[in-house]
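J.: I'll drop the sequence and a predicted model, then ask my questions.
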Amino acid sequence: MTADTPYIGRFAPSPSGDLHFGSLLAALGSWLQARAHRGLWRVRIEDIDPPREVPGAADRILRQLAHYGLHWDGEVTWQSQRHDAYRAALAELQRAGRSYYCHCTRSRVRQLGGYYDGHCRDRQLAPAGAAVRLRVDTPVSGFDDRLRGPIAVPPALAAEDFIIHRRDGLFAYNLAVVVDDRAAGISEVVRGADLIAPTVRQIALYQQFGWPSPRWLHLPLALNHDGHKLSKQNHAPALPDGDPRPVLVAALRFLGQAVPAGWRDLSTETLLQEAVAGWQLKNLPQQDALPPAAGN
């Protein structure tokens, strides 16, 4: 990203359940960063994994975002409608000799300690029943995060030939994300710190395609009382349907941002306008924490 590049951010939830407080932090942080830069904020529904999707969740997510005043620019992108773009990206990598078919199972990779060893790399296997892996000849060992500074990942993660098309025929998350962010012109990815590790894989894909990488900013995670991040898998409660302002105030405080003393007298729109005006990256905490009680 350069000074002449327009700012375009995004929020990209998967429809595996309703938004919760942790989701709101990612949505609000990315929205505020985009609005503070007078940029655009896109929404993408990452619905490329049907077995994990909850019926009706995508529509509820969009209603929740609107209810909390986080209005997006342009049309919503649906990954389920972009299979042609993913197929074209796979074909490009295949033509360039940057991918290969792999028949190794998850259980074999687990027995290796969790990282793939390149077993199928040079075996010229047939595509039937195979996954497709990216040939990582130049490992990405780390990246600069706008909040956390230089981040390094384990060498085994950086060097792993990772899957970009699954054995079950579904497109892998990392491939779809990179293709979509490139198509949307995303200049900065603002998301939760649980996605730090996949960043090096996404940067590796940007390099393979010869595309410039966006900037990266990973927000702190909200934890439950067991020390685990709030997530749909951990049954985090959905965002309430009532007055959004107390929950927005709790989210702003979690993100280290100032809250107007008379926020109870402000509309949701005005509260968010005040939050944009006062948005300070330097106030973001780097450590994950328990969420505060809404509206305190």
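T.: Right, received. Where do you want to start?
J.: alpha carbons only for contacts and neighbour counts from here, please
T.: Will do.
J.: And what about the spatially most central residue of the chain, helix, strand or coil?
T.: Geometric centre of the chain, nearest residue: Arg191, 5.2 Å, by CA atoms, centre = their mean. State at Arg191, reduced to three classes by DSSP: H, G, I helix; E, B strand; the rest coil: strand.
J.: Grab the longest helix from the protein for me.
T.: Identified as the longest helix of the chain according to DSSP state H is helix 21-36.
J.: Does anything pack onto it? Which helices or strands?
T.: Where contact means 3 or more CA pairs under 8 Å, 6 or more residues apart in numbering; DSSP states H and E, helix 21-36 is packed against strand 8-11, strand 40-45, strand 188-192, strand 215-219, helix 245-254, helix 268-278.
J.: Make TSV from these and add distance to Leu25 to it.
T.: Shown next, in TSV, are the helices and strands packed on helix 21-36 (distance: least, CA to CA, whole Å):
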stretch	distance to Leu25
strand 8-11	11
strand 40-45	15
strand 188-192	8
strand 215-219	8
helix 245-254	6
helix 268-278	13
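J.: can you give me the helices for the stretch 1-150 of the chain?
T.: Taking DSSP state H, counting those that start in this stretch as the test, the helices found in the stretch 1-150 of the chain are 21-36, 57-67, 83-95, 106-111.
J.: List just the one of the ones you listed that sits closest to Leu252.
T.: Nearest to Leu252 among those is helix 21-36; the distance by CA to CA comes to 8.1 Å.
J.: I'd like to know how far Leu223 sits from Gly69.
T.: Shown here: Leu223 relative to Gly69, a distance of 24 Å by CA to CA, to the nearest Å.
J.: hang on, I meant Trp263
T.: Taking CA to CA as the measure, Trp263 falls 15 Å from Gly69.
J.: Compare neighbour counts for the two and give me the winner.
T.: Taking other CA atoms under 10 Å, Trp263 and Gly69 do not tie; Gly69 has more neighbours (19 against 16).
J.: Identify the residues contacting the more buried one.
T.: Applying CA atoms under 8 Å, 6 or more residues apart in numbering to Gly69 gives the contacts 268-269, 272.
J.: dropping in the other structure now:
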Amino acid sequence: MNPSYVGRFAPTPSGFLHFGSLVAALASYLDARAVGGRWLLRMEDIDPPREAPGAQAAILHTLESYGLEWDGEVVYQSQRHDAYAEIVQRLFQQGLAYACTCSRKQLEPFHGIYPGLCRNLGHEQHDAAIRVRVPELAYHFIDRVQGHFEQHLGRESGDFIIRRRDGLYAYQLAVVLDDAWQGVTDIVRGADLLDSTPRQLYLQELLGLSQPRYLHVPLIVQPDGHKLGKSYRSAPLPADQATPLLLRALRALGQPTDPALAQATPREVLTHACQRWNADAIPKCMTLAEADLR
């Protein structure tokens, strides 16, 4: 086991795993196992209203069926609220975050970029979202697949939410705190999260946390351009199709496959893939059409 590499897969139980989930999970798994690293599993269950009944158990069962075995205990974000609350209060008391009472309707004209309406109003925390103040700076990093990526936080994001008005904690905060707490060194995930990364880099800097390496794999999209996902009722991964779907996912990641593997077990496919894993072969693009992989 190589303790200098710690990867993770962090699904949201708002639905079942689909082929796009498999591509991301497989890339993360192989990138860790190819260097003898640890691969952790975290359930990002911080939004109960969006959680699908039975999804958590189904996700675990699917990963096991596909041979994707994780190290250690599963971490559940729903059990980490105290850690999130502590940081929110610290940032608020230091003046690095503030309460925001803006409604969605008020913010519609600004197209997702918060204009700072509540920044200097000194609202109380009750019945308010909490936003972190961002600097008028560009944050950039080198992604292992997508290359250089840069985002000006003030112009392209604005002060962003770390605790919602309903009291639930925001993804950007939870993911940063959990990755640091779990000692994650390498984050391999879908390209839809590429533009979230600068906000996470800022939080890491603000909280004095180390910065992981990032690798964002192409999203698998449908003919209409939408990514495969729970919102579009993408087909869940069937347990009895693990081998052919693993081979298809390997092709999506630009990895070599052998026709003889068609009769292999999922674990044999993963062993073969791990020995030949080459992250540099992953297509350097944001999306791949699912139809082209069949």
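T.: Okay, I see it. A quick note: this is a predicted structure, and the numbers were derived from the prediction, not measured.
J.: follow-up on the earlier one: can you check which part of the second structure the longest helix of the first structure sits on?
T.: Using TM-score structural alignment, helix 21-36 of the first structure lines up with residues 19-34 of the second structure.
J.: Quick one: residues in contact with that stretch.
T.: For stretch 19-34 of the second structure, the surrounding residues in contact (CA under 8 Å, 6+ apart) are 5-9, 11, 38-39, 68, 187-190, 217, 219-220, 227-229, 235-237, 245-246, 249-250, 252-253, 270, 273-275, 277, 279.
J.: ok, back up a step: after superposition, how close is the longest helix of the first structure to the second structure?
T.: Superposed on the second structure, helix 21-36 of the first structure shows a mean distance of 0.5 Å to its aligned residues (mean CA distance after the TM-score superposition for the first structure).
J.: And for Pro185 of the first structure, the neighbour number?
T.: Just to correct that, residue 185 of the first structure is Gly rather than Pro. Using other CA under 10 Å, Gly185 of the first structure has 14 neighbouring residues.
J.: Show me what it aligns to in the second structure.
T.: Counting by TM-score structural alignment, Gly185 of the first structure lines up with Gly183 in the second structure.
J.: Distance check, that match against Gln125 of the second structure.
T.: Taken as CA to CA, the span from Gly183 of the second structure to Gln125 of the second structure is 31 Å.
J.: again with His226 of the second structure
T.: Look at His226 of the second structure and Gln125 of the second structure: by CA to CA, they are 37 Å apart.
J.: just Ile87 of the second structure next, same as before
T.: As judged by CA to CA, Ile87 of the second structure and Gln125 of the second structure stand 14 Å apart.
J.: what's stretch 276-289 of the second structure in contact with?
T.: Residues from elsewhere that reach stretch 276-289 of the second structure (CA under 8 Å, 6+ apart): 30-31, 34, 144-146, 191, 217-223, 252-256.
J.: Now do it: distance to the chain's middle.
T.: Its chain's C-alpha centre and that of stretch 276-289 of the second structure lie 17 Å apart, by CA atoms, centre = their mean, to the nearest Å.
J.: Just the buried positions in it, please.
T.: Neighbour-count burial for stretch 276-289 of the second structure, counted by 16 or more other CA atoms under 10 Å, picks out 277-279, 282-284, 286-289.
J.: In TSV, list those along with secondary structure and distance to Ser210 of the second structure.
T.: Below are these laid out as TSV (DSSP: H, G, I helix; E, B strand; the rest coil; distance: CA to CA, whole Å):
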residue	secondary structure	distance to Ser210 of the second structure
Trp277	coil	26
Asn278	coil	25
Ala279	helix	23
Ile282	coil	26
Pro283	coil	28
Lys284	coil	26
Met286	coil	26
Thr287	strand	29
Leu288	strand	32
Ala289	strand	35
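J.: Output those residues in a markdown table; the columns should cover distance to Gln204 of the second structure.
T.: Shown next, in a markdown table, are these (distance: CA to CA, whole Å):
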| residue | distance to Gln204 of the second structure |
| --- | --- |
| Trp277 | 29 |
| Asn278 | 28 |
| Ala279 | 25 |
| Ile282 | 27 |
| Pro283 | 28 |
| Lys284 | 26 |
| Met286 | 25 |
| Thr287 | 28 |
| Leu288 | 31 |
| Ala289 | 34 |
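J.: of all those, which comes closest to Arg165 of the second structure?
T.: Taking CA to CA as the measure, Arg165 of the second structure sits nearest to Met286 out of those, at 32.5 Å.
J.: from the contacts of stretch 276-289 of the second structure, which would you call buried?
T.: Among those, those classed as buried by 16+ other CA under 10 Å are 30-31, 144-146, 191, 217-222, 252-255.
J.: and which of those residues is nearest Leu293 of the second structure?
T.: Taking CA to CA as the measure, Leu293 of the second structure lies nearest Ala252 of those, at 6.6 Å.
J.: what residue of the first structure matches up with that closest one?
T.: Using TM-score structural alignment, Ala252 of the second structure sits opposite Phe254 in the first structure.
J.: Make sure its match is actually in contact with Ala294.
T.: No - with contact defined as CA atoms under 8 Å, Phe254 of the first structure does not reach Ala294; the gap is 10.2 Å.
J.: Pull the number of nearby residues for Leu137 of the second structure.
T.: Using other CA under 10 Å, Leu137 of the second structure is surrounded by 12 other residues.
J.: That one matches what in the first structure?
T.: Structural alignment (TM-score structural alignment) places Leu137 of the second structure against Pro139 in the first structure.
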